[in-house]
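Undergrad: Turn this into a model:
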Amino acid sequence: MLFRASYLGIDLGAEKINAAQLVNKGNNKIIKSLYQMENPIGDTVFSKPKEKAAIRQCLAKINKKFPSNNVVIGISSKLAMFRHVTLPLLNKKELKEAIFWEMQEFSTVLNSDYISDYELLEKQKDTYRVLLVAVPKDIILDYIEVAGDAGFFLKALDVYPLANARVLRAQKKTDVTAIIDLSSCNREVTIVDDGKIVFNRNLNISYNSTTSKEIFNMISTNTNLTDHTASGLGFLSPPYKNLILEISRTFNFYTLQSKSRQIDEIVLIGQGSELQHCKDVLKRIFNTKVYTGKEFKYDFISKNLVIDGNHLDFFSAIGFALRG
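TA: Here you go, the predicted model:
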């Protein structure tokens, strides 16, 4: 069976730019190619001419390697505002009208022009669950300009919670999964149940490689981590303690809202191999499975593709490509 249409997802992170190419093979989408490069400006906002030129050069290089008419690029969650709303079952016209008025809430907190969109997350017995998103208009226009100058015709700009949930849906995951993204441009928790987003929340924390090294040193020098975690979080440094508390609050909120359902597993993305230092602490504190690096296997990957390094570096890029 020959490969047909291709789909390209680009995760434009502050540290790395990751790209994933998916193709149709028969009735399935499979991961054909993955690519990673440094982000030369160290940011996801590029309003200055030199910054735009640097990002344009990176995207042009990706376009040369993976030309595609189905390109989706991610917008950092730090640049977006999210609202989860529940609406009654309505006809198509009434639903659009209701969503329009819900969108107006963004104008009370955003001080500039913005572009908004929505996704119907789930149709329940008597209601719709809807995710609303707004991003400042100038940021959207910068992304479109730079992508176009690099030779891309964008199919869409997308957000990370939706992209990450798509990967779990493609994996046919039915468990309740918490995706914890600790990249500097996102820092959020997305809870996914049976492939559908239930809840997402930005983490108001200061977490960086220094924090990761601190916890790595603590784990390396303490042979009895179980006793430490059983006695509370006092043994952790303040930044790491805040991280654990924010995650715990998010999990507790989900449990209350979902009538005592628990998190079945955690997928940890965002800081490459450094995240391995977090695994033992999260596993013991939350008493659940934690996936990092090569422990997470993609079921829809070409047999000829070998992933060097951290499999989860490409998690979001694959999710963006799946939108195609």
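
Undergrad: CA atoms for contacts and neighbours, from now on please.
TA: Fine.

Undergrad: Walking through the stretch 51-200 of the chain, point out its helices one by one.
TA: Ranges of helices in the stretch 51-200 of the chain, per DSSP state H, counting those that start in this stretch, are 92-103, 137-149, 160-170.

Undergrad: and those helices as TSV, adding mean neighbour count and distance to residue 78?
TA: Formatted as TSV, the helices of the stretch 51-200 of the chain follow (neighbours: other CA atoms under 10 Å; distance: least, CA to CA, whole Å):
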stretch	mean neighbour count	distance to residue 78
helix 92-103	13	19
helix 137-149	17	12
helix 160-170	22	10
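
Undergrad: Distance to residue 50 for those - can I get that in a markdown table?
TA: Rendered in a markdown table, the data for the helices of the stretch 51-200 of the chain read as follows (distance: least, CA to CA, whole Å):
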| stretch | distance to residue 50 |
| --- | --- |
| helix 92-103 | 34 |
| helix 137-149 | 12 |
| helix 160-170 | 26 |
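
Undergrad: ok, now which ones touch residue 313?
TA: For residue 313, the contacting residues are 18, 269-270, 272, 293, taking CA atoms under 8 Å, 6 or more residues apart in numbering as the criterion.

Undergrad: Just to be sure, it is in a helix?
TA: Yes: with DSSP: H, G, I helix; E, B strand; the rest coil as the criterion, residue 313 is part of a helix.

Undergrad: Could you pull out the strands in the stretch 1-150 of the chain for me?
TA: Along the stretch 1-150 of the chain, counting by DSSP state E, counting those that start in this stretch, strands occupy 6-12, 16-25, 28-38, 71-75, 81-88, 114-123, 127-136.

Undergrad: One more: the stretch 201-324 of the chain?
TA: Along the stretch 201-324 of the chain, counting by DSSP E, counting those that start in this stretch, strands occupy 265-269, 289-291.

Undergrad: please give me the structure for this one as well, since I'd like to look at both together:
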Amino acid sequence: MAFSFFNNYFLTIDIGFKLIKVLQVRKKEDDAIEVVNFGIGNTPKDCIKNGAIRNKARVIEEIKRLIRENDITAKEAKIVMSGTNIITRIIMIDDVPEDEVENRVKSEIESFMPIDMKDHSVDFKMLDYNRNGGVKKRRIFVTAVKKSIINSYVDILNSLNLKPVAVDTPANSIAKLFNNEIWLKDTDTRIRSQGNQRFDTGTVAVLDFGSETTIVNILKNKVIEFNRVILIGSSNIDKEIFEKIVADKLKVDFPEMYKKKYGIILKRDYNNDLEWNCSEISKGVIDEIIKNINTCFNFYTTRCGGDKITKILITGGGSQLIHLKDYLEGIFKIPCYSINSVDIPGVEFSENLDINRIYYLTNALGIAL
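TA: So this is what the prediction gives:
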């Protein structure tokens, strides 16, 4: 959407499996955005399944509460869909004239993607060229979403008496965020010793650690080229701690509290078995996620014509697991940074806001741009 006048306010909504995020944003004269206020609430239980909203009424009530309690007054809104029912693929087509690209893409989609074109909204972005068997091919990033899913999110905005401006995917929200030049903050010795660094150069993996899923996004020179949803998230750690620690008679009543307290322990304290046992459970779940991430990385480089990953950025509520960044860096042997370690020019926050919670807000910020 193009804004035609100064000081235009709008809101963005990101409905996740566990949390709902609502931001009120002001579009400034220089095209920067200022987050004026935001609210984070719990997604009502069992209301989201595979990206579809099962109980709109309960979701709407929670959004209304966040709007009311955080003095959000804008009437135009953008909303981010949950990611598990969004299909993305890279397809390759022959090097044809520009006016033939759309028909060729549609033909490839009908042949190789498991969708009914009549029931889906399909978008595609042209990437670079590649050679496949000595033949020059154009790489195309395709996104397909069921129209019924999109309509359910539009219905939520209409029920809130908000004017729908956009319904977007998490992958596209990340791509919009990275359309800016992103810089690393002066937060650790690596950055201080090398001076200011642009983060968004080369091939970057953005890993969104959510409650029920982990989303793998890969961008090359700020353009999204790969997106997959892994059906394992940080809540799997809670379940494992509850089942295994309780079974060991250690009587842990709040597994999420222990997950947050201990995280991944890099050095064992032999006087604290609870700490070590919780850490080992966390590592077991993270190792399973890492195995899936590796599969994604290999698929991207071998099947999608992608380049080697040069940096990793982690975001989402699960990214706050203690020592996760260090653990990932040790496994992948690639520099790994948290979303809290980067500056995003063009994104500002009002002085009274707690920006330390930005790891929850990545998708809601991206769709605002």
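
Undergrad: Which of the contacts of residue 313 of the first structure are still contacts in the second structure?
TA: Counting by both residues aligned by TM-score structural alignment, their matches' CA atoms under 8 Å, the second structure reproduces these contacts from those: 18, 269-270.

Undergrad: Turn the residues you listed into a markdown table, columns for neighbour count and distance to residue 278 of the first structure.
TA: Conversion of these to a markdown table gives the following (neighbours: other CA atoms under 10 Å; distance: CA to CA, whole Å):
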| residue | neighbour count | distance to residue 278 of the first structure |
| --- | --- | --- |
| 18 | 23 | 22 |
| 269 | 25 | 11 |
| 270 | 24 | 12 |
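
Undergrad: Quick check: of these, which lies closest to residue 108 of the first structure?
TA: Ranking these by separation from residue 108 of the first structure, with CA to CA as the measure, puts residue 270 on top at 31.2 Å.

Undergrad: residue in the second structure matching the closest one?
TA: Residue-level alignment of residue 270 of the first structure against the second structure, with TM-score structural alignment as criterion, gives residue 316.

Undergrad: Make sure its match is actually in contact with residue 206.
TA: No: between residue 316 of the second structure and residue 206 no contact is recorded; they are 10.2 Å apart, counting by CA atoms under 8 Å.

Undergrad: isn't residue 183 of the first structure right up against residue 269?
TA: Yes: applying CA under 8 Å, one finds residue 183 of the first structure in contact with residue 269, separated by 7.4 Å.

Undergrad: who touches stretch 42-50 of the first structure?
TA: Applying CA under 8 Å, 6+ apart, the contact partners of stretch 42-50 of the first structure are 12-15, 52, 55, 76, 139, 142, 185.

Undergrad: Repeat the analysis, applying 10 Å as the threshold.
TA: Applying CA atoms under 10 Å, 6 or more residues apart in numbering, the contact partners of stretch 42-50 of the first structure are 12-17, 41, 51-56, 74-76, 78-79, 138-139, 141-143, 146, 184-185.

Undergrad: Just the buried subset of those, please.
TA: Buried residues within the contacts of stretch 42-50 of the first structure, defined by neighbour count using 16 or more other CA atoms under 10 Å: 12-17, 51-52, 55-56, 74-76, 79, 139, 142-143, 146, 184-185.

Undergrad: how about residue 240 of the first structure, what does it touch?
TA: With contacts taken as CA under 10 Å, 6+ apart, residue 240 of the first structure has the following neighbours: 205-208, 211-212, 214-215, 233, 246, 278.

Undergrad: do residue 78 of the second structure as well
TA: 1, 10-14, 22-23, 153-154, 157, 162-168, 364, 367-368.

Undergrad: out of those, which are buried?
TA: With neighbours counted by 16+ other CA under 10 Å, these contain buried members at 10-14, 22-23, 153-154, 157, 162-168, 364, 367-368.

Undergrad: Turn the strands of the stretch 201-324 of the first structure into a markdown table, including distance to residue 119 of the first structure.
TA: As requested, those are arranged in a markdown table below (distance: least, CA to CA, whole Å):
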| stretch | distance to residue 119 of the first structure |
| --- | --- |
| strand 265-269 | 23 |
| strand 289-291 | 27 |
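
Undergrad: who wins for proximity to residue 29 of the first structure among those strands?
TA: For residue 29 of the first structure, the closest of those is strand 265-269, at 22.0 Å, according to CA to CA.

Undergrad: Mind listing what's buried along the closest one?
TA: Result for strand 265-269 of the first structure [16+ other CA under 10 Å]: buried residues 265-269.

Undergrad: For the aligned residue in the first structure for residue 331 of the second structure, which non-adjacent residue is spatially closest?
TA: With TM-score structural alignment as the criterion, residue 331 of the second structure lines up with residue 285 in the first structure. Spatially, and ignoring its direct neighbours in sequence, residue 285 of the first structure is nearest to residue 229 (6.2 Å; CA to CA, 6 or more residues apart in numbering).

Undergrad: pretty sure that neighbour contacts residue 222?
TA: No: taking CA atoms under 10 Å as the contact criterion, residue 229 of the first structure and residue 222 are not neighbours in contact, 11.3 Å apart.

Undergrad: higher neighbour count, these two?
TA: In this comparison of residue 229 of the first structure against residue 222, neighbours counted by other CA atoms under 10 Å, the higher total goes to residue 229 at 17 against 11.

Undergrad: which ones are touching the more buried one?
TA: Applying CA under 10 Å, 6+ apart, the residues near residue 229 of the first structure are 235-236, 281-282, 284-286.

Undergrad: how does it look with 8 Å?
TA: The neighbourhood of residue 229 of the first structure, defined by CA under 8 Å, 6+ apart, consists of 281, 284-285.

Undergrad: wait, which of those residues is closest to residue 93 of the first structure?
TA: The closest of those, once distances to residue 93 of the first structure are taken by CA to CA, is residue 285, at 47.2 Å.

Undergrad: Pull the number of nearby residues for the closest one.
TA: As a burial measure, the neighbour count of residue 285 of the first structure was computed by other CA under 10 Å and equals 16.

Undergrad: next one: residue 21 of the first structure
TA: Other residues lying near residue 21 of the first structure total 25 when counted by other CA under 10 Å.

Undergrad: what do you get for the one 3 residues further on?
TA: By the other CA under 10 Å criterion, the neighbourhood of residue 24 of the first structure contains 17 residues.

Undergrad: hang on, isn't residue 367 of the second structure packed against residue 176?
TA: Yes: under the criterion of CA under 8 Å, residue 367 of the second structure makes contact with residue 176 at 6.8 Å.

Undergrad: Please report the number of neighbouring residues for the one in the first structure that sits across from residue 222 of the second structure in the alignment.
TA: Matched by TM-score structural alignment, residue 222 of the second structure corresponds to residue 195 in the first structure. The burial metric for residue 195 of the first structure, expressed as a neighbour count using other CA under 10 Å, is 23.

Undergrad: This completes my enquiry, with thanks.
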